[in-house]
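Enquirer: Predicted structure and sequence below. I'll ask about it afterward.
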Amino acid sequence: MLPLLTAQQIREADAHTIANEPITSIYLMERASKAFVGWFINRFPDKGLVISVYCGTGNNGGDGLAIARMLHDHKYLNLDIKIARYTDKATDDFNINLHRLQQMGLNLHELKTNAEFPTENSAIIIDALLGSGLNKPLSGDYKRLATYINQLKKPVVAVDVPTGFFTDGEIDSEAVVIKADLVITFQQPKINFLLPESAPHIKCWEAVNIGIDEGFIASLKSPYLFIEEKDIKKLLKPRRNFSNKGTYGHALIVAGQAETMGAALLSSAGCAYAGAGLTTACVPESGLTALNTYLPEIMAIVRKGDEPPQIEWEQFATIGIGPGLGKDKNALALITEIFANYKKPVVIDADALNLLASNPELWEKVPAGSILTPHMKEFDRLFGKHANWWQRLQSSLEKAKQHHIYIVLKNDYTLIATPDGNVYFNSTSNPAMATGGMGDVLTGIITSLLAQKYSPREACLIGVFIHGKAGDELAMPNRLNVVLPGQLAKHLPITMAKLMA
């Protein structure tokens, strides 16, 4: 897992690398700038482009000056370097790089306090004004400059962090931030890149390795972690000779009403295609024909009106509850019965989450180690209104510990909060997956993995990753604008096989 650091921890890691590699700070800046330029020239190979590099007078500006020098060395000759001189202060590394540029005879323009901005004729803007150390919204000349750059509506590539953007903590929705088409960030994504508040400011980002001491990064024990493919490859267990359906567990999916059988079918399909040895769906009698037609491999327990279904609890390795279940008295009675009779971890989604939110007495009966899979609105119903995603991130940590549960909060970078105080961000998925029923498939996948004797933590990590990975494999090569949940469920065995190859 890749640890994600706060701004303070980033500074600590930089200082440790400088002191213990050992290298000078200017050499670390050189290394970072070289990594930026390596990615930039692959993305923008046209050396005739007019490029404006906006630099502050701190170390982010020092990066910008070094980047301009290196681009010039790579024969990008139409460079316009602008320095925002809004303070008399400048870092030593900024001054060193400024001196190097002056010796090369490159054009430098200084932007002064309250002065008019020069005409901007560039094709691309590189933003190296302010970096990750920002701790308050932009004001004064920097706010004025950021607003001006945004009004130009030119492609912007930000160095490490867009100017005005907080790398962690709550983001002021009214703050002015330079809108970046691409952020080339150093070493690892910043935590707030992975939260929805980044969307208005960052179209995409790319992390480049600059050689920060990874052992020291790990020693900081950040609770925020980024899931990588290599992590999932280590967790997945291939099927062995002489195994059978009993080896891979019997999962029960409790879902569906007459009008919402699609949710039951999709969650059951996710469970079966993710590899449960046996999958049984507890569905209303009116949905039996649909179930048998859609997936004859799924067995059924039929719910008849107000009559509670007869369930032999001990035969099931785990239970997934909620997709399309409804919120009537029968649904509440069924969930109450499950919690009263079944003590192993379960997966709770959709209507089951809403029933839990409206009947808080049920919290005491939720089995330890259970997995909740809310989207944002369900999360807020469960745990109260939140003003922003940073607050939800902190609440997920608190509630996972408090209730000894796992919370899978669904989004572009779905986050998983665990009872031991960690939050994992998923690295797969794409906008083509934004279709109704995707969450139902995910519920089935996680339920299936629990049935196969993966731990709740492993089931969450693997489940969200392969769910997103299958969507990526369907959407990306074919440039599909929409991936349907049923397609994704059927693709799961292929995705898992590739990861275990």
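Expert: Arrived safely, thanks for sending.
Enquirer: going forward, measure contacts and count neighbours with C-alpha atoms only.
Expert: Noted.
Enquirer: Can you name the next helix or strand after the helix or strand where residue 351 lies?
Expert: Counting by DSSP states H and E, the element that carries residue 351 is helix 350-358. On the C-terminal side of helix 350-358, the closest following helix or strand by DSSP H and E is strand 371-372.
Enquirer: residues of whatever helix or strand comes next after that next one that come out buried?
Expert: Once the chain leaves strand 371-372, the next helix or strand it forms, by DSSP H and E, is helix 376-383. Within helix 376-383, the residues that count as buried by 16 or more other CA atoms under 10 Å are 376, 378-382.
Enquirer: can you check stretch 146-162 too?
Expert: Those would be 146, 149-150, 154-162, for stretch 146-162 by 16+ other CA under 10 Å.
Enquirer: The most centrally placed residue in the chain: what secondary structure?
Expert: Central residue of the chain (CA atoms, centre = their mean): residue 413, 1.9 Å from the mean position. Assigned state for residue 413: coil (three-state reduction, DSSP: H, G, I helix; E, B strand; the rest coil).
Enquirer: For residue 169, give me its contacts.
Expert: Counting by CA atoms under 8 Å, 6 or more residues apart in numbering, residue 169 touches 192, 390.
Enquirer: ok, now residue 224?
Expert: 3-5, 191, 422-425.
Enquirer: Tell me how far it lies from residue 168.
Expert: To residue 168, residue 224 is 11 Å away according to CA to CA, to the nearest Å.
Enquirer: Can you check which residues contact both of the two?
Expert: residue 191.
Enquirer: Which of the buried residues of helix 376-383 lies at the shortest distance from residue 429?
Expert: Taking CA to CA as the measure, residue 429 lies nearest residue 376 of these, at 16.9 Å.
Enquirer: how close does that closest one sit to residue 50?
Expert: Residue 376 is 43 Å from residue 50, by CA to CA.
Enquirer: do residue 88 as well
Expert: 29 Å.
Enquirer: So these two - more neighbours on which side?
Expert: residue 50 (17 against 6; other CA atoms under 10 Å).
Enquirer: Report the contact partners of the more buried one.
Expert: Counting by CA under 8 Å, 6+ apart, the residues that residue 50 touches are 78-80, 121-124.
Enquirer: ok, second structure coming up, stack it against the first:
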Amino acid sequence: MKILSAEQLSEADKISIEKQKITSEELMERAATLVFDEIHKRLQGAPIPVKVFCGIGNNGGDGLVVARHLIQHGYEVTVFIVNYSDKRSDDFLANYEKLKKVSNDWPSLIKGEPDFPTLEPGDFVIDAIFGIGLNRPIEGWMADLVKLINQSQAFTLSVDMPSGLFSDKVPGEEDAVIEADYTLSFQAPKIVFFLPETMDYVGDLQIMDIGLDREFLADIPSKTFLINKDMVLPLYKQRRKNSHKGDYGHALIAGGSYGKIGSVLLTATAALKTGTGLCTVYIPKCGYEIVQTGLPEAMVLTDTENNLLSSYPEDFKADVICFGMGVGTAEKSVKALKSFLKASTSPMLIDADGLNILSKNIELLSLLPENSILTPHPGELKRLVGEWKDDFHKLELVKDFSKEHGVIVVLKGAHTFTINRDEIFINNSGNPGMATAGSGDVLSGIITSLIGQAYDPLVAAVLGVFIHGLSGDISAEKSGYESVLAGDIARNTGKAFQELLKELN
């Protein structure tokens, strides 16, 4: 699913109005009626006080349409007009007149703090104050109104965009932004819905297809995509009946040090569970019995060192190499990574301490094979690309890093971002239970396995991240967020693939 800018969505509105021969008011009615339908489907006429806060632009017009339908269906509705200017949009005025015809009470005008209503925890608040076009912070008494709504403990639903949130920049620490419990957004997701600094304002998210022109949406350029099941289905390659283990790649998983062999074991388990034909684990001698016992399906090679890695295994050939989990950053570990980089001509996956070694030895970046994959968490990323001002700046730094070094960066988080030069792929599977030790090691194993199975490295990253999240969702469904372990995620990758197969067959 394409992620579009505010300007692109505005243009889509205009083109749709022109080609569908409708008015902007009719488009507003269509979109806002869908919002009402979703609310009505959930409330089912429950006697809950509904308080609708409308700005005086088109987002406010959406709110007026929703309020009108709620009133006509018997809900207890109070409408407040947030009067931050004397100007009103034409569609707002048209729907204001329609609302007055169905309501016994005219909307209350809020012109300052004395007009603020009382809000109770049991209220249902609809935020339609400012939409996607906001370009400056909410200030003065309007900021105090936002604070009142946030502190009320009322359930808050935002229409299209939480008021105060910008579509193309991160709000300041002191800026007033609605903290929505649920956001119903129109037609296409906005990138701020998924950034770590802004996603908490959005709450649960639903994207609503309001019927904008299909041809225009198909042709409009975008380099940022939200990845869901529909997006990854075409990427998945089903196995041929007439095949053998040699068809699915030989993965070399290298890492570990004394006390950190478990990380490599998790990565290798995930690689095998994802379909690697052959998996060799290369570890210090101290981990031999652990891996050989814990994962009999894997082959084990040991370094000459007892407690850490120091070199590449002599005369060994693999289809893909994964390096870094638990390997440490000692001088011998640096030597080991350098020997791996010199030995490999195929894309590698570098994770964990492998990334920390790269950040301390930047000359090694030039040795990375083209389209190698780096999988940093935010701390590891900062050591690679430097400090950033905000999440938008961070994305620019990562894109520049990807282009300069010819690598794909998988930036782990609640919504993992896969960045390939100027392209961004935002994952939409996964859950908070995956915030657990070893989860990243499992992700590395999944992606490594897919590369070994001859998936293009970018496809392996995007598909692997989605499978990792889906497996985490399956794990959480069984045991709850708190009980998810990294090993559960690895063991449930097969069920994640089954979910895809259900859609394909």
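Expert: Now that the structure is in, tell me what you want to look at. Owing to the predicted nature of the structure, the values given are computational and were not obtained by experimental measurement.
Enquirer: From the buried residues of stretch 146-162 of structure 1, which land in helices?
Expert: With helices taken from DSSP state H, the overlap with these comprises 146, 149-150.
Enquirer: where along the stretch 151-300 of structure 2 do the strands fall?
Expert: According to DSSP state E, counting those that start in this stretch, the stretch 151-300 of structure 2 carries its strands in the segments 155-159, 182-186, 204-208, 224-227, 250-254, 278-283, 299-302.
Enquirer: Which one, of these, ends up nearest to residue 498 of structure 2?
Expert: Among the strands of the stretch 151-300 of structure 2, the nearest to residue 498 of structure 2 by CA to CA is strand 224-227 (18.1 Å).
Enquirer: The alignment partner in structure 2 of residue 407 of structure 1: what's it in contact with?
Expert: With the correspondence set by TM-score structural alignment, residue 407 of structure 1 lines up against residue 409 in structure 2. Going by CA under 8 Å, 6+ apart, residue 409 of structure 2 touches 373-376, 398, 402, 418-420.
Enquirer: same thing with residue 429 of structure 2?
Expert: By CA under 8 Å, 6+ apart, residue 429 of structure 2 lies in contact with 228, 415, 466-467, 469-470, 473.
Enquirer: Tell me how far the closest residue to it other than its chain neighbours lies from residue 351 of structure 2.
Expert: The shortest distance from residue 429 of structure 2 to any residue other than its chain neighbours is 4.6 Å, reached at residue 469 (CA to CA, 6 or more residues apart in numbering). Computed as CA to CA, the residue 469 of structure 2 to residue 351 of structure 2 distance reads 18 Å.
Enquirer: export the buried residues of helix 376-383 of structure 1 to TSV and tack on distance to residue 175 of structure 1?
Expert: Shown next, in TSV, are the buried residues of helix 376-383 of structure 1 (distance: CA to CA, whole Å):
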residue	distance to residue 175 of structure 1
376	23
378	28
379	26
380	24
381	28
382	29
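Enquirer: follow-up on the earlier one: which of the contacts of residue 224 of structure 1 tops the neighbour count?
Expert: Busiest of those [other CA under 10 Å] is residue 425, holding 29 neighbours.
Enquirer: Count the neighbours of residue 463 of structure 1 for me.
Expert: A total of 25 residues lie near residue 463 of structure 1 under the criterion other CA under 10 Å.
Enquirer: What is the one helix or strand it maps to packed up against?
Expert: Here residue 463 of structure 1 sits within helix 456-475, counting by DSSP H and E. Based on contacts counted as 3 or more CA pairs under 8 Å, 6 or more residues apart in numbering; DSSP states H and E, the elements that helix 456-475 of structure 1 packs against are helix 229-235, strand 406-409, helix 438-451, helix 485-500.
Enquirer: if you set the cut-off to 6 Å instead, what comes out?
Expert: helix 438-451 (3 or more CA pairs under 6 Å, 6 or more residues apart in numbering; DSSP states H and E).
Enquirer: Need the residues that contact the helix it packs on.
Expert: For helix 438-451 of structure 1, the external contacting residues (CA atoms under 6 Å, 6 or more residues apart in numbering) are 249-251, 263, 266-268, 270-271, 274, 276, 317-318, 320, 459, 463, 485.
Enquirer: switch to 7 Å and redo it
Expert: 248-251, 263, 266-271, 274-276, 317-320, 323, 347, 349, 456, 459-460, 463-464, 467, 485, 489 (CA atoms under 7 Å, 6 or more residues apart in numbering).
Enquirer: now the angle between strand 250-254 and that helix, please.
Expert: Helix 438-451 of structure 1 and strand 250-254 are oriented at 150 degrees to each other (axes from the mean of the first three to the mean of the last three CA atoms, to 10 degrees).
Enquirer: now helix 438-451 of structure 1, how far from the centre of its chain.
Expert: Its chain's C-alpha centre and that of helix 438-451 of structure 1 lie 19 Å apart, by CA atoms, centre = their mean, to the nearest Å.
Enquirer: Kindly report the same for stretch 20-33 of structure 2.
Expert: Its chain's C-alpha centre and that of stretch 20-33 of structure 2 lie 30 Å apart, by CA atoms, centre = their mean.
Enquirer: Equivalent analysis for stretch 359-370 of structure 1, please.
Expert: 27 Å.
Enquirer: Which part of structure 2 matches that stretch?
Expert: Here stretch 359-370 of structure 1 aligns to structure 2 at residues 361-372, judged by TM-score structural alignment.
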